[in-house]
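K.L.:
Please work out how this folds:
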Amino acid sequence: MDGALHPGLDVARIRADFPILGTSSPRGKPLVFLDSGASAQKPRQVIAAMTRCMETAYANVHRGAYNLSEVATEAFEAARVAVQKFINAADSREIVFTRNSTEAINMVAHGYGRGVMTPGQAVVVSEMEHHANLVPWQMLRDAGRGIELRVCRITDAGELDLGHLEELLADGRVGLVAVTHMSNVLGTVVPAERVVALAHAKGAKVLLDGSQAAVHRRQDVQAIGCDFYVFTGHKLYGPTGIGVLWGRLGLLEAMPPLYGGGDMIAEVTLEKSTWAPVPAKHEAGTPAIIEAVGLHAAIDYVNAIGFDAIEAHERILTDHAMAVLSAVPGLSILGRAQDRGGVFAFTLEGAHPHDLSTLLDRAGIAVRAGRHCAEPLHARLGVDGSCRASFGMYTTLAEIDFLAEALGHARKFFA
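P.N.:
Here you go, the predicted model:
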């Protein structure tokens, strides 16, 4: 479909790498998958790498003094180095493997929030956070440790209100600013470097939830200047069960571990334990070995295509979607940020999001319906819920046109 929308990115060739995109819906309609923001599909290269690991190179890591364990350990640690290079971290020890972004944020809330921040300090989040970057900070606030939670407003266009952020930082008591790098509802791309500059000027650290951003644009944590960055493998065309916490080495060393158990210790007696150096200190128990191999393969796959091509392709998709969806009578797009990615949440007059999603599914179109783990954001925008179409590198202009056409038919159905 659509051929090469950008020199160097052949969408038809890319789609051929994803077996599921060649399947049909239960009603025999070609699958139009527009829910990559929830979880992206997997290319053959990732599937093959994980299968190969299970068939020829699987053993537990870091523990075995035999060849197969050494091979598995090398593959696991190679994945860590791949992540380091992917986000341009200074040191592979700064990469902690987690189950997902949610666990990574909880680790920071526990380790930095409870172990490093002091009573009287505050955490700043925004109105457009995913629950994963809100609930852990509410739990920290409610833990009786004297940590305040402050909420930065967004504008009516769905952009972070930097003026309000400055006000929240003004008293110098903010210990951490934890905000999304790209909204999973609005597609808004937050000006991360500006946020970091404002926060650091007042002595606050910055955590960026890169769950969406790391998929769509090249990320460089050293250039951004943040202190923590999290993302998850399953949105990056990799498997579920593997995520990443990047943190500055000194911060990871200062943070107490969230979990205790095997492989995160230096010494254990019946009276006490001491911790292994990072990152092992924060990786208790048998890790997601096969999933780490899959994440490495996904990173290799994305890197082979190149973010220049991916970003250019997405700009074309985003501009086209804004034009054709805006032309659908009765449809309202949530958010009009100047800098946005391929995530579109919308409502259709007279149609409940769940009913609309079900009707679209009959046409073979998979979109999300509900509040997308962002209830406060929907409340801020004055809607109970929305449908969401989110794009991947395999998304085509024809699929967006088909969505717009189906929405036009749905409007008549619900009228």
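K.L.:
hey, let's count contacts and neighbours off CA atoms from now on
P.N.:
Fine.
K.L.:
where along the stretch 101-250 of the chain do the strands fall?
P.N.:
Remark: strands assigned in the stretch 101-250 of the chain by DSSP state E, counting those that start in this stretch are 122-126, 148-152, 174-180, 205-209, 228-232, 243-247.
K.L.:
Could you dump those into a markdown table with mean neighbour count added?
P.N.:
Shown next, in a markdown table, are the strands of the stretch 101-250 of the chain (neighbours: other Cα atoms under 10 Å):
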| stretch | mean neighbour count |
| --- | --- |
| strand 122-126 | 24 |
| strand 148-152 | 19 |
| strand 174-180 | 26 |
| strand 205-209 | 25 |
| strand 228-232 | 27 |
| strand 243-247 | 26 |
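K.L.:
Those strands: which one's closest to Ala304?
P.N.:
Of all the strands of the stretch 101-250 of the chain, it is strand 228-232 that lies closest to Ala304, at 19.3 Å by Cα to Cα.
K.L.:
The closest one packs against which elements?
P.N.:
With contacts taken as 3 or more Cα pairs under 8 Å, 6 or more residues apart in numbering; DSSP states H and E, strand 228-232 sits against helix 101-108, strand 205-209, strand 243-247.
K.L.:
now that strand, how far from the centre of its chain.
P.N.:
7 Å (Cα atoms, centre = their mean, to the nearest Å).
K.L.:
same deal with stretch 109-127?
P.N.:
How far stretch 109-127 lies from its chain's middle: 21 Å, per Cα atoms, centre = their mean.
K.L.:
Buried residues in it, which are they?
P.N.:
For stretch 109-127, burial by neighbour count (16 or more other Cα atoms under 10 Å) applies to 109-114, 116-117, 121-127.
K.L.:
One more: stretch 248-260?
P.N.:
In stretch 248-260, counting by 16+ other Cα under 10 Å, buried: Arg248, Leu249, Leu251, Leu252, Glu253, Met255, Pro256, Pro257, Leu258.
K.L.:
Nearest to Glu103 among these?
P.N.:
Leu258 (9.9 Å).
K.L.:
Show the contacting residues for that closest one.
P.N.:
Applying Cα atoms under 8 Å, 6 or more residues apart in numbering, we find Leu258 in contact with Met107, His110, Gly111, His282.
K.L.:
Does the closest residue to the first one other than its chain neighbours lie in a helix or a strand, and which?
P.N.:
It stands for Met107. Spatial nearest neighbour of Met107, excluding adjacent residues (Cα to Cα, 6 or more residues apart in numbering): Leu258 at 5.9 Å. Under the criterion DSSP states H and E, no helix or strand holds Leu258.
K.L.:
Against Ala59, how distant is Leu258?
P.N.:
As judged by Cα to Cα, to the nearest Å, Leu258 and Ala59 stand 25 Å apart.
K.L.:
where exactly do the helices run in the stretch 201-350 of the chain?
P.N.:
Along the stretch 201-350 of the chain, the stretches classed as helices by DSSP state H, counting those that start in this stretch are 213-216, 221-224, 249-254, 289-305, 307-326.
K.L.:
Please provide the structure for the following sequence as well, for comparison with the first:
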Amino acid sequence: MAASDPALIADAGSIPSEPGLALTAARGSSREAQLSPFSLPLPAFDIPFPSLGSTFSSIPLSPVFPTQEDAAATLNSPASLYFLQDAGVLSKPVSDSRLNLSDVRMTTLPDLKLPREQFDVASIRRDFPILQERVNGHPLIWLDNAATTQKPQSVIDRISYFYEHENSNIHRAAHELAARATDAYEDARSKVAHFLNASSSKEIVFVRGATEAINLVAQSWGRRHIGKDDEIVISWIEHHANIVPWQMLAAEKGARLRVAPVDDDGQILLDEYEKLLNHKTRLVSITQVSNALGTITPAHQMVQMAHRYGARVLVDGAQAVSHMPIDVQSLDCDFYVFSGHKVFAPTGIGVLYGKPDVLAEAPPWQGGGNMIVDVTFEKTIYQPPPSRFEAGTGNIADAVGLGAAIDYLDRIGMANIAHYEHELLIYATKELLTVPGLRLIGTAKEKAGVLSFVLDGFRTEEVGAALNREGIAVRSGHHCAQPTLRRFGVETTVRPSLALYNNFDDIDALVAALRRLKQLKG
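P.N.:
Alright, predicted model coming up:
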């Protein structure tokens, strides 16, 4: 849609599905469009407004009216209408909320199959069938999202459809199902590229998950480019998956692993981090969001600092992708990794993003079919990236499921999700701190939806078991982040973690259950 064609967003009681007249005015004077309820859901995409120097996300196509009279009736109804007067849409400034049809350009739109756009947590919850489950006689409250997220019906249906209509190996066969499967698989790769704002789908490698992606970089790029006395920098708040592969590589190559410290809130100390960087630094590998604390790291700044010393940078986005918009071009990282199951997609599928030049200078890390151009007994010629790193039959169906999960998130809008979860996190933090004897672990100013805590007088597994008896699923343990927790003087924590389908009632139920548990020992 052109910049001169933003859409009217109005409170419409009923929207016909047939073609008709559409109003091309824009709603909202803020940079974040708050969508009004529609009887028919609408799709998301970005519309640039050059005069504002910005782009509005999640502004849908306008409602379609069969006649000019219907359009006029809607415009001059009590519905709240707001307009961007400097967006180059209106023929004259608007002084109040009423508008004459002469002020608005009328265009004809085709029949549109429009999905939902309004962020409505009650509606979103209905998209996830597992939330209808009962556990120990209670409705399931899923607060273990940092471990894995639940799947919307659209993802479940897409995987079923693949096995019912498209199932085949990809790329090499000439028959119809192979073509369908290949198209579905490569379409998912393109969706991932768009989701991360990568410049090309050729920068996207499918793997089993973030752990495999990190190991791929370590065993492929790392083995070639890291040698004796070279240095690898990580931080104190990394998942084991972003520690152990680098320890293994350092031990093999005689390299040194260096660790950036954090303060008592769980924030990386940037001054100390920069002191670790020098001409020996070959790689920096950092989390974008701590899985144990929820800390959002200053990843963009850390990438820039590392690049000044000539180091490559890997960003572990496993805990970030479900909470915030990701832009790898803006981040300027050399590698970015995440797991599908953390972002409402199936298990067993993940992504490695790599800049074209760094992927080109990395050798294959596994050999087999699909990643070759030609094989003789004397030598093998390898495919260029990304195929070079996808030996054998990949997880085709779950890659397609990942594409469906991205479609789902795109319809809602990651900015909308981030805004909603931030409000939920603030509420949850405030309410948890009212529980006597509860200590939050990780209190960084910038956090995603992870809340780790310990409760005086209780082992963490006791707390987890007590919550489970009331149908509340949380994680208790070390969260594969033992160095992180030991930095704060604990071995384990209880970790509720949030997602887009959680609501304030979930938080209230958690806090009430913790208060009852305290009273038992009171």
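K.L.:
Need the TM-score from the superposition.
P.N.:
With the length set by TM-score structural alignment, normalised by the length of structure 1, the two chains reach a TM-score of 0.97; 407 aligned residues with a Cα RMSD of 1.0 Å.
K.L.:
Please identify the deepest-packed of the helices of the stretch 201-350 of structure 1.
P.N.:
Counting by mean count of other Cα atoms under 10 Å, helix 213-216 has the highest mean neighbour count of the helices of the stretch 201-350 of structure 1, with a mean of 24.
K.L.:
What span of structure 2 is that helix aligned with?
P.N.:
Helix 213-216 of structure 1 corresponds to residues 320-323 of structure 2 when matched by TM-score structural alignment.
K.L.:
re the thing from before, what two of the buried residues of stretch 109-127 of structure 1 have the greatest distance between them?
P.N.:
Farthest pair in the buried residues of stretch 109-127 of structure 1, by Cα to Cα: Val116 and Glu127, 25.0 Å.
K.L.:
Need the residues that contact the match of helix 213-216 of structure 1.
P.N.:
Looking at what lies outside stretch 320-323 of structure 2 - Cα under 8 Å, 6+ apart - the contacts are 288-289, 326, 338, 342-344, 414, 417-418, 421, 448-449, 499.
K.L.:
For those, please prepare TSV with the additional fields distance to Arg469 of structure 2.
P.N.:
Shown next, in TSV, are the contacts of stretch 320-323 of structure 2 (distance: Cα to Cα, whole Å):
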residue	distance to Arg469 of structure 2
Gln288	33
Val289	30
Ile326	37
Phe338	32
Lys342	25
Val343	27
Phe344	25
Met414	33
Ile417	29
Ala418	30
Glu421	26
Ala448	27
Gly449	23
Ala499	21
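K.L.:
Those residues: which two are farthest apart?
P.N.:
Phe338 and Glu421 (19.6 Å).
K.L.:
how far away is the one residue sitting closest to the centre of structure 2 from Val343 of structure 2?
P.N.:
A centroid search over structure 2 (Cα atoms, centre = their mean) returns Val321, at 2.0 Å, as the residue closest to the centre. Val321 of structure 2 sits 6 Å away from Val343 of structure 2 when distances are taken as Cα to Cα.
K.L.:
Could you do Phe335 of structure 2 as well?
P.N.:
In this view, Phe335 of structure 2 and Val343 of structure 2 are 18 Å apart by Cα to Cα.
K.L.:
which residues sit in contact with the alignment partner in structure 1 of Ile396 of structure 2?
P.N.:
Counting by TM-score structural alignment, Ile396 of structure 2 lines up with Ile289 in structure 1. Contact analysis of Ile289 of structure 1 by Cα under 8 Å, 6+ apart lists Asn60, Val61, Ala72, Phe76.
K.L.:
Between those residues, which sits nearest Val32 of structure 1?
P.N.:
Val32 of structure 1 has its nearest neighbour among the contacts of Ile289 of structure 1 in Phe76, at 34.1 Å by Cα to Cα.
K.L.:
Secondary structure element holding that closest one?
P.N.:
Counting by DSSP H and E, Phe76 of structure 1 is found in helix 67-86.
K.L.:
quick one: stretch 129-143 of structure 2 to chain centroid distance?
P.N.:
Distance, centroid of stretch 129-143 of structure 2 to centroid of chain: 24 Å (Cα atoms, centre = their mean).
K.L.:
got the end-to-end distance for that stretch?
P.N.:
Stretch 129-143 of structure 2: ends 16 Å apart by Cα to Cα.
K.L.:
got the buried residues of stretch 248-260 of structure 1 as JSON lines, with distance to Leu356 of structure 1 columns?
P.N.:
Formatted as JSON lines, the buried residues of stretch 248-260 of structure 1 follow (distance: Cα to Cα, whole Å):
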{"residue": "Arg248", "distance to Leu356 of structure 1": "44"}
{"residue": "Leu249", "distance to Leu356 of structure 1": "47"}
{"residue": "Leu251", "distance to Leu356 of structure 1": "46"}
{"residue": "Leu252", "distance to Leu356 of structure 1": "45"}
{"residue": "Glu253", "distance to Leu356 of structure 1": "49"}
{"residue": "Met255", "distance to Leu356 of structure 1": "46"}
{"residue": "Pro256", "distance to Leu356 of structure 1": "46"}
{"residue": "Pro257", "distance to Leu356 of structure 1": "44"}
{"residue": "Leu258", "distance to Leu356 of structure 1": "41"}
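K.L.:
follow-up on the earlier one: could you identify the most distant pair in the contacts of Leu258 of structure 1?
P.N.:
His110 and His282 (11.5 Å).
K.L.:
Can you tell me how far the aligned residue in structure 2 for Thr51 of structure 1 is from Ala397 of structure 2?
P.N.:
Matched to structure 2 by TM-score structural alignment, Thr51 of structure 1 sits across from Ser160. With distances taken as Cα to Cα, Ser160 of structure 2 is found 9 Å from Ala397 of structure 2.
K.L.:
same deal with Arg223 of structure 2?
P.N.:
Taking Cα to Cα, one finds Arg223 of structure 2 at 31 Å from Ala397 of structure 2.
K.L.:
Same question for Ile243 of structure 2.
P.N.:
Distance from Ile243 of structure 2 to Ala397 of structure 2, by Cα to Cα: 30 Å.
K.L.:
Quick check: the gap between whatever residue of structure 2 lines up with Val302 of structure 1 and Ala147 of structure 2.
P.N.:
Using TM-score structural alignment, the equivalent of Val302 of structure 1 in structure 2 is Leu409. Distance from Leu409 of structure 2 to Ala147 of structure 2, counting by Cα to Cα: 19 Å.
K.L.:
Could you do Asp229 of structure 2 as well?
P.N.:
When distance is defined by Cα to Cα, Asp229 of structure 2 is 36 Å away from Ala147 of structure 2.
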